[in-house]
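>>> Would you be able to build a 3D model of this:
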Amino acid sequence: MKNKYVMQSALLVFAFSGNFSVVANDSGFDDKVVVVTANRIQQDINDTLADVEVIERQDIEKIQPQSLTDLLVNISGIDFVQKGGHAQDTSIFVRGANSNQVLVLIDGVRVGSATLGQKSISDISTAQIERVEIVKGPRAALWGSDAIGGVIQVFTRRYLSGESRVGVMIGSNNTSEVDAAIGFGDEQLNSTITYSRKRSDGFDVRIDDELDDDGYQNDSLAIKGSYQLNSSNLFDWVLQGDKGESEFDTRYGGNVANYNNHFWNLRYIHATENWTNQVALKKSRDYTYSVGNAIDRENADAFETRREQYTYLTQATFSEEVSVTGGVEWIIDDIDRTTSDYAETRRESKSAQIGVNYIGNVILADLAIRYDDVQRVNNETSVNLGVGYRLAEEQLISLNYSEGFKAPTFNDLYYPYGGNPELVFELSENIELLYKGKIGVGRLSLSVYDSEVENLIQWVPDSNGVWAPQNVGEAKIQGADLTYSIRHDSYTHKLTASYTSAEDAATGQQLIRRAKNQYGYELGFVGDSFDGFVQLQHVGKRPDNDFQTYSRIMLDSYMRVNLGVGYQFDSNWKFQLKVNDAFDEAPIQVSGYHPIEREYYFTVSYQY
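Down below sits the predicted model:
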């Protein structure tokens, strides 16, 4: 009977997570936070040898984000720039890696465009985010292609039966959002439906002759649920669709980007006391086209990626210290519905992986090996190896070696106006020394790393002067990330610092749009009725290319201050106010683009 309850509890954990993840009430440092993205198994975050950060739902509600990047402010080791407003093109640099070298997952599903090779994160509705797990450093031995800088996994919201929420937000640039969610079912069958609709007039994002506001709108609908067949077997699912448009300024082509994306993940889990198996069927669609500037829908170029993922994962637990994991994965990317005439429109990627995790009282160790075969490109064997030593019960130091790779995109290989089918993988190697533990009254995480990235794809002319992508680039990246958090009574303090030297190996120059130095401080307060925060973010100077003068320039450093306050009127009603960039620093993040100026947002929500 005891084993039956253990199995039922474990399966409920899996269902709630969407991908092996659960978090306890985070009211103090002794609470247990379980993560999955680091090693694709459930682990106490204090036992992971990778540098992992988790953004919980209470943090999301406190920050009142307008986009996913608002959640990444003062996450050490992460830098980002936006070409104008919240719905514009955004680049995220994890530990200095290129923005397309960061793997983005939503509920375990690899999402994004196979032509561009990355996910447009501005499409992700923040109202539907339950938590975010961020793993820094290469993770190819666990996740395959793209995970050179790291992995960002978004988990969508889930409500218990009878729980519900409605929220309304208004703010600067005539921005408004309505979101609603409801949970229903029973202990055996449980589902959640969430919906959000957001729109904004925006502002003129580019410094040019097109003097109009660039607005945006987004509709997002998700259904998430689980069915517990018995004490050992469970089905869970998530289906989500996003549709919207974003205006932008350009001299060529349309100036209104439309997208219609969706994904689903159906999973079966069988768990016994010492063995867990899961099979998942996943499909996603990333569809975009641009109109405007005399281009109508009929004549617009459309780019569509349809992706199928078939995954089998297993975990065998031999003792309290030792577990072995393994799995196979088959991914099919299809761009046949794209209007451009690509030489190849379908690609299969097959992989197999195995890992061993040892968690002892003093010594900890991780080993993961994965083999990937990408059709018509190459194959690669990736390794992650980590060894940890507990200096004390709450202090851990680890040394990690990890590898990453990125497969060339369909644009790199087969774009009709300059593709190169001879391209191979971009490759990386990383060594990291990590400390995390309790220091004084707070917790410290400090990592120092050294990375080399080779075979970077760059556009260069050949002997005949014809420009095409080639594997000719190399980058050397060194840095350090620090996070120190203190929780005292109703107050929390968080200090962050990052140093990132990301240099072109050929020139020795810092890679564009990446700041070497970043510092942050955040003060939070939670009382009986009031909560609030003050967030300070300092970003050092960063290089960029001025595309008007075709010269390299340095963008100024800046300090942004964000403020927020919430008032719990009663057990159901809550009022919130958020001020971004309170002192109107309006920092330019990308040359040639107007920055986001000071913003105000007011939210009223009812939760039952």
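>>> from here on, contacts and neighbour counts on C-alpha atoms
Fine.
>>> what about the longest strand in the chain?
Counting residues, the longest strand found in the chain (DSSP state E) is strand 467-488.
>>> now the other sequence, so there's something to compare against:
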Amino acid sequence: MKQIWLHIIFVVFLCTASAYAQLDSIQHLPEVMLTDSKLVQFSKGFKLEKLGDSLIKKNATSLTETLRYNTSIYFRENGFGMVSSPSFRGTNAAQTAVVWNGININSVFTGQTDFNTISPLNYSEITIRSGGGGVQYGSGAVGGSIHLNDAYSFQKIDTTQVGLRYGSFSTVGGNASTTQTWGDHYLNVGVDFISSENDYDYVGKNQKNTHGQFVRFKAKVNEARKLKRGVATWNSEYSYNDRNFSGSLNTKGKDAYKDVTTRNLWQLQQKVGVFNTKGSVAHLFERYNYFPDSEKAFNTGGKANTFIGAFQAEIFLQKKLRLNGKVEYTYVDAEGDNVGENSRKTLAAVVLMNHRLSEKFNYGINLRQEFLNDFDNPFLFSADAKYSVSKNYALRLNGSKNYRVPTFNDLYWYAGGNMDLQPETSYQMELGQEFSVGKLKADVAAYYISSEDLIKWVPGNGGLWQPINISKTRNYGIEAVLGYYLKFSKRHSLDFNANYSYTKAEDLEKEKQLIYVPFHKAAGTMEYSFNYFSVYVQGLFNGEAYTTTDNSESVDRYTVFNIGAQYTLPFNPNITFGGRLKNVFNVYYENVAYRPMPSRNLQIFLNFNI
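Here you go, the predicted structure:
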């Protein structure tokens, strides 16, 4: 926690400096362009959910909270603010890819991302892509992928936004960002900060969450420059997290974890004849330190540098056939107290195709082959199609082969790593339907995933745990998304969003449901707006989830409600304030066994545009 004051000063400095920017009225980025354009162009037959700003701001504490209340993804969270890992369509955390501006950023050590270390306010757009994405985004995109994108525009923009938050358990947060364009230049700079004592009551237990303090700081720079026949962009991100790990109902926490990540991506897009070309260079850095006792200096840690170079060329023929070819080279150099010094080289060749056969029907075929890794590299493919039966009804279908490579921990862990591991492979199919009737929109999807060679840590000789390829799983289920917007008059409106999922995820050897995969999950938000005032109610239902492989123990199902309200000053529409009351009925609930989640708590906020 020693760097907390440095980060607070940085936030205050940016907020103060931004306060002198001029803005005649509230503006929004017009005609924005995403750094990862392939997400939309080559996903026509896949389910894409883009989260709007209003939904994100209602659950802005972390990406965990944002996705928990607005998607069908289940999160296994070791107490509020602690390690958080997703289960997307019943898959595990390492089978869910997190993609930053087109780059897979899952850790080279664990193969996953901790969603409590990510601020949802740090990005222009958050999109959830359901289904296999291994061809486009590489290892881990089995159940689906979470896309964190930055956008840019060269139209006139002069905006500065500042937000301040304070809440229960001594929680303080702030964010500030400014976006400016001049001539052929675009610049976006921002910071986000949150700190909490996190000492919430365990409902009905006469206990408190102790040793759960956390700090998160994020900074970003996004820059773009228009060229004669193209665009040059730079995306940069810095993240710092310092957390004490809280205990459980039966244990006291004393360990701590600190991590730093930096990400930089440079891209040059250029029109060359009939081809749109893009050259990319990226550097990713991650470092962690684990403290068995937060009061002592002793710790173990590791760090990794990832270098990525890519070149792609795309052609769009007769406004119907889009072809994209890409070659990407990745070099990873990592060292750690528990994994030694190791490296990995990967060369990938990718071909993407989308064909709009008619106004109603288009389809895509995508292929990927990797080389150079020290294990067999599976050939990956995907195919998707979408048919608009009418303006109110459409069908989509997709299927794919995906994979997950062994992580550095799997291969090199000093007390059990297995260098003979092979990548996990999976096959998946999805059939989806999209409906719209007036202001009512709905999406219903059924999916099936079959996986083999799953990497599983099992006890070996002398009680030593070691990862081996043994498990086979089968996942299938249904997802439904509903949205409805009704405007009664110029002053009154009602906005409703809801989602539901049924997930069956089986270990075929044990014939049991996988742990921490609830059969049922539902969430929804209803918001009523009148003039400058709005109020909303938000609900979340998580069904029972097993916590042991024999399904003998579980965490109970629960339902949690939040309410919130905000008011925009009529004489100054640049200022908005409000509050949120979370866990309104003070429900006791757990996402992980014996690790209670927060009691009833309050958060107030002030947002203004300058």
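>>> circling back to that earlier point, matching residues in the second structure for the longest strand of the first structure?
Under TM-score structural alignment, the match for strand 467-488 of the first structure in the second structure covers residues 465-486.
>>> What is the mean deviation of that stretch from its aligned residues in the first structure?
With mean Cα distance after the TM-score superposition for the first structure, stretch 465-486 of the second structure departs from the first structure by a mean of 0.9 Å once superposed.
>>> buried ones in that stretch?
Buried residues in stretch 465-486 of the second structure, defined by neighbour count with 16 or more other Cα atoms under 10 Å: 466-469, 471-485.
>>> leaving aside the residues next to it on the chain, what's closest to the aligned residue in the first structure for residue 587 of the second structure?
Using TM-score structural alignment as the criterion, residue 587 of the second structure maps onto residue 585 of the first structure. Take residue 585 of the first structure and drop its neighbours on the chain: the residue closest to it by Cα to Cα, 6 or more residues apart in numbering is residue 560, 6.3 Å away.
>>> so who does the one you found touch?
536, 537, 538, 581, 582, 583, 584, 585 (Cα atoms under 8 Å, 6 or more residues apart in numbering).
>>> So the residue mapped onto the second one from the second structure: helix, strand or coil?
With TM-score structural alignment as the criterion, the equivalent of residue 537 of the first structure in the second structure is residue 540. When the structure is reduced to helix, strand and coil (DSSP: H, G, I helix; E, B strand; the rest coil), residue 540 of the second structure reads as strand.
>>> all helices of the stretch 101-250 of the second structure, in order?
With helices called from DSSP state H, counting those that start in this stretch, the stretch 101-250 of the second structure shows them at 134-137.
>>> can you check the first structure too?
2-17, 57-63, 68-71, 140-143, 410-414 (DSSP state H).
>>> Mind jotting down where the strands sit in the stretch 101-250 of the first structure?
Counting by DSSP state E, counting those that start in this stretch, the segments of the stretch 101-250 of the first structure that form strands are 102-106, 109-110, 129-136, 150-156, 164-171, 175-185, 189-203, 214-228, 233-247.
>>> and the direction of the first one versus that of strand 233-247, what angle?
So that's strand 102-106 of the first structure. Computed by axes from the mean of the first three to the mean of the last three Cα atoms, to 10 degrees, the angle separating strand 102-106 of the first structure from strand 233-247 equals 120 degrees.
>>> average gap between strand 102-106 of the first structure and the second structure?
Mean deviation for strand 102-106 of the first structure: 1.0 Å (mean Cα distance after the TM-score superposition for the first structure).
>>> what span of the second structure lines up against that strand?
So strand 102-106 of the first structure sits over residues 96-100 in the second structure, by TM-score structural alignment.
>>> contacting residues around that stretch?
Applying Cα under 8 Å, 6+ apart, the contact partners of stretch 96-100 of the second structure are 86-88, 104-106, 112-113, 137, 139-149.
>>> same deal with stretch 315-323 of the second structure?
Contacts for stretch 315-323 of the second structure (Cα under 8 Å, 6+ apart): 274, 275, 276, 314, 324, 351, 352, 353, 354, 355, 356, 357.
>>> what's the distance between the fifth one and residue 474 of the second structure?
What it means is residue 324 of the second structure. Separation of residue 324 of the second structure from residue 474 of the second structure (Cα to Cα, to the nearest Å): 32 Å.
>>> Kindly report the same for the third one.
Between residue 276 of the second structure and residue 474 of the second structure the computed distance is 40 Å (Cα to Cα).
>>> picking that back up, what residues are up against the residue found closest to the match of residue 537 of the first structure once you drop the neighbours it is linked to in the chain?
Excluding the flanking residues, the one nearest residue 540 of the second structure by Cα to Cα, 6+ apart is residue 523, at 4.3 Å. Residues in contact with residue 523 of the second structure (Cα under 8 Å, 6+ apart) are 69, 70, 71, 72, 498, 499, 500, 538, 539, 540, 541.
>>> What remains of these once you look at the first structure?
Here the contacts of residue 523 of the second structure are checked against the first structure with both residues aligned by TM-score structural alignment, their matches' Cα atoms under 8 Å, and the contacts held in both are 69, 498, 499, 500, 538, 539, 540, 541.
>>> who wins for neighbours among those?
When neighbours are taken as other Cα atoms under 10 Å, the top entry among those is residue 69 (24 neighbours).
>>> Next, the contact list for it, please.
By Cα under 8 Å, 6+ apart, the contact set of residue 69 of the second structure is 59, 523, 524, 538, 539, 540.
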